[in-house]
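**Q** sharing a model prediction with you, sequence too.
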Amino acid sequence: MSTDPRTAPFAGRPWFAANEILAFVVELAALACLSWWGFTVGDSAVLHILLGLGVPLAAIVLWALFAAPKARLRPGLPGVLLVKAVVLGGGATALYGVGHPLGALVMAVVVVANTAVAETLRRTAAGRPVGPDTDSTTDSPESG
């Protein structure tokens, strides 16, 4: 039986799939919160529109350049986590800014937990670390 290449990363890893879906929902929520905040800041309608559209657009560009899985300028893990903190933490801060401190706290906790689980799961395969610092040829079923 062949595995569909579109679902291969999630095969046999339901927690990974669930966490990736949650990550996407959190990213969309952060953009929505940034937009909501932008539309409420300032005194003029022009400023509302500029911030309401411009802040989430800036977050999208930042994410696409540095934090997306296929980012054009993907930095190391500390850089990616910094961008995630700015964008996702900015979403929680924006939610606080529009008057929802409890929602902001819940969002912040979900962001931290989801990011920690995502980064941990992305760096393990069957309990073994993977990445440029590990030798993927040792102890693998294919090598021996």
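**A** That came through, no problem.

**Q** drop to CA atoms for contacts and neighbour counts, all remaining ones
**A** Noted.

**Q** what about the strands in this protein?
**A** Assigned by DSSP state E, the chain shows strands spanning 124-125, 128-129.

**Q** tell me the contacts of residue 108?
**A** Counting by C-alpha atoms under 8 Å, 6 or more residues apart in numbering, residue 108 makes contact with 88, 89, 92.

**Q** kindly recompute the last result at 10 Å.
**A** By C-alpha atoms under 10 Å, 6 or more residues apart in numbering, the contact set of residue 108 is 26, 85, 88, 89, 90, 91, 92, 93, 95, 102, 114.

**Q** can you say which of these are buried?
**A** The neighbour-count criterion (16 or more other C-alpha atoms under 10 Å) marks 26, 85, 88, 89, 90, 91, 92, 93, 95, 114 among the contacts of residue 108 as buried.

**Q** measure the second one to residue 51 for me?
**A** Spelled out, that is residue 85. 20 Å (C-alpha to C-alpha, to the nearest Å).

**Q** do the fifth one as well
**A** Taken as C-alpha to C-alpha, the spacing of residue 90 relative to residue 51 amounts to 14 Å.

**Q** next, the one to line up against it:
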Amino acid sequence: MAKAANAALMFFLELGVLFSVGHWGFTVSESLALRLLAGIGAPALFIAVWAVFGAANNPPVPLKGAARAVLEILWFGGGAAALVASGLVTAGAVFAAVYIVNAVLRLVWHQV
């Protein structure tokens, strides 16, 4: 049951990254055009990268080992950084901490 909860948490963390990047995009500038571009474009870019390299079910370019670790650090770190950049420093720190706990548990339980 704990392993299933950790897998579900991973999914919600993935959604959290998209929310975080979108939130950052919609707060990045006073220009409406730039906010729309960043608020829609940044999550779209993150989705494309995750779909190609990180998706759970047969991504076109599956990454293993250190390459997978780098992808996850950039992906989830990007979500945390987006929260911090949009002024939500505590939320960014909590997001990063939850990801780290999730990643350690996935390694310990061989869920990677």
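**A** Happy to help now that I have it. Computed from a predicted model, the values in this text were never measured in an experiment.

**Q** mutual contacts of residue 90 and residue 51 of structure 1, please.
**A** residue 34.

**Q** what's the neighbour count on the equivalent of residue 49 of structure 1 over in structure 2?
**A** Residue 49 of structure 1 maps onto residue 36 in structure 2, with residues paired by TM-score structural alignment. Residues near residue 36 of structure 2, counting by other C-alpha atoms under 10 Å, number 17.

**Q** from residue 47 of structure 2, how far off is residue 36 of structure 2?
**A** Counting by C-alpha to C-alpha - residue 36 of structure 2 and residue 47 of structure 2 are separated by 17 Å.

**Q** what's the answer for residue 56 of structure 2, then?
**A** According to C-alpha to C-alpha, residue 56 of structure 2 stands 13 Å off from residue 47 of structure 2.

**Q** who's more crowded, the two?
**A** More neighbours surround residue 47 than the other of residue 56 of structure 2 and residue 47, with 18 against 11 (other C-alpha under 10 Å).

**Q** shouldn't that one be in contact with residue 55?
**A** Yes - at 9.5 Å, residue 47 of structure 2 and residue 55 qualify as touching, with contact defined as C-alpha atoms under 10 Å.

**Q** and the strands of structure 1, which is most packed in?
**A** Ranked by mean neighbour count under mean count of other C-alpha atoms under 10 Å, these are led by strand 128-129, which reaches a mean of 14.

**Q** just checking, what packs against that one?
**A** helix 101-122 (3 or more C-alpha pairs under 10 Å, 6 or more residues apart in numbering; DSSP states H and E).

**Q** counterpart of the helix it packs on in structure 2, which residues?
**A** The alignment of helix 101-122 of structure 1 onto structure 2 (TM-score structural alignment) spans residues 89-110.

**Q** any idea how many residues pack against the equivalent of residue 22 of structure 1 over in structure 2?
**A** Using TM-score structural alignment, the equivalent of residue 22 of structure 1 in structure 2 is residue 9. For residue 9 of structure 2, the tally of surrounding residues (other C-alpha under 10 Å) stands at 15.

**Q** need the contact list for residue 9 of structure 2.
**A** Contact analysis of residue 9 of structure 2 by C-alpha under 10 Å, 6+ apart lists 3, 15, 98, 99, 102.

**Q** could you dump those to TSV with distance to residue 28 of structure 2?
**A** Shown next, in TSV, are the contacts of residue 9 of structure 2 (distance: C-alpha to C-alpha, whole Å):
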residue	distance to residue 28 of structure 2
3	37
15	20
98	25
99	24
102	29
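
**Q** which of these count as buried?
**A** Neighbour counting with 16+ other C-alpha under 10 Å marks 99, 102 as buried within the contacts of residue 9 of structure 2.
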